[in-house]
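In: pasting the sequence and the predicted model now:
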Amino acid sequence: MNNERILDTLRAPHISEKSARLAEHNQYVFVVAPAATKADVRAAVEKLFDVKVEQVNLVNTKGKVKSFRFRAGSRQGKRKAYVRLADGQTIDVSAKA
């Protein structure tokens, strides 16, 4: 898997309270490309962070319905990947200022 495809597959780490709790149990959450498969995510994480991935779960989330200038519209949905690593391995996804 080349570097361009890795960066296209993994868009960003998803930072939330739930993902912080999951990080304590070797699970990390990433926003991924809509066309990404479990195999793509596994290969990208293993190559980019040099870790062993045990399991990948993918979730499609719907965008929130919002009003824009008195009209109903919706935000774009996301595809998230929940990645579980082997015991003893970690990824530092915190933002350094």
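Out: Noted; the coordinates are in hand.
In: CA only for contacts and neighbour counts going forward, please
Out: Noted.
In: tell me where the chain has helices.
Out: Counting by DSSP state H, the chain has helices at residues 3-9, 17-23, 38-49.
In: ok, and here's another one to check against it:
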Amino acid sequence: MTTTSHSSITKPHVTEKTLRMSEENTYVFIAPKKMSKTEAVKQIEKLYDVTCTNARALAGTSKMRRWRGKIGRTGLYKKIVVTLKEGQKIELTGQT
């Protein structure tokens, strides 16, 4: 599968839980539903210049949303959980 602009890692998923996980060298990213785990790991390694030792993929579901009387759905997504090589780090915006 070739990488195109619409199939790239969207953003790091920053919550209280993921900030605690980052202390153990584990980071969570949001990716498009159709992206494979290996493709996501390659993009993370290239984008942040790190080496991933372990990766897991979790499929997220879309949710119903209402806005001004109209019903819609949120998009499908995938969470990619990666563990980095010892001594490497990714700087996230929510960290202190």
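Out: Yep, it's here. On a predicted model such as this, the values are computed, not experimentally measured, just so you know.
In: coming back round to it: pick the most deeply packed of the helices of the first structure.
Out: Highest mean neighbour count among the helices of the first structure (mean count of other C-alpha atoms under 10 Å): helix 38-49, with a mean of 16.
In: quick one: the most centrally placed residue in the first structure from residue 58 of the first structure, how far?
Out: The C-alpha lying nearest the average C-alpha coordinate of the first structure belongs to residue 30 (C-alpha atoms, centre = their mean; 1.2 Å). From residue 30 of the first structure across to residue 58 of the first structure, the span is 10 Å (C-alpha to C-alpha, to the nearest Å).
In: between the two, what contacts are shared?
Out: 80, 81, 82 (C-alpha atoms under 8 Å, 6 or more residues apart in numbering).
In: so which of the helices of the first structure is nearest residue 62 of the first structure?
Out: When those are compared by C-alpha to C-alpha, helix 17-23 sits nearest residue 62 of the first structure, at 17.7 Å.
In: what's the average distance for that closest one when superposed on the second structure?
Out: Per the superposition on the second structure, helix 17-23 of the first structure and its aligned residues are separated by 1.1 Å on average (mean C-alpha distance after the TM-score superposition for the first structure).
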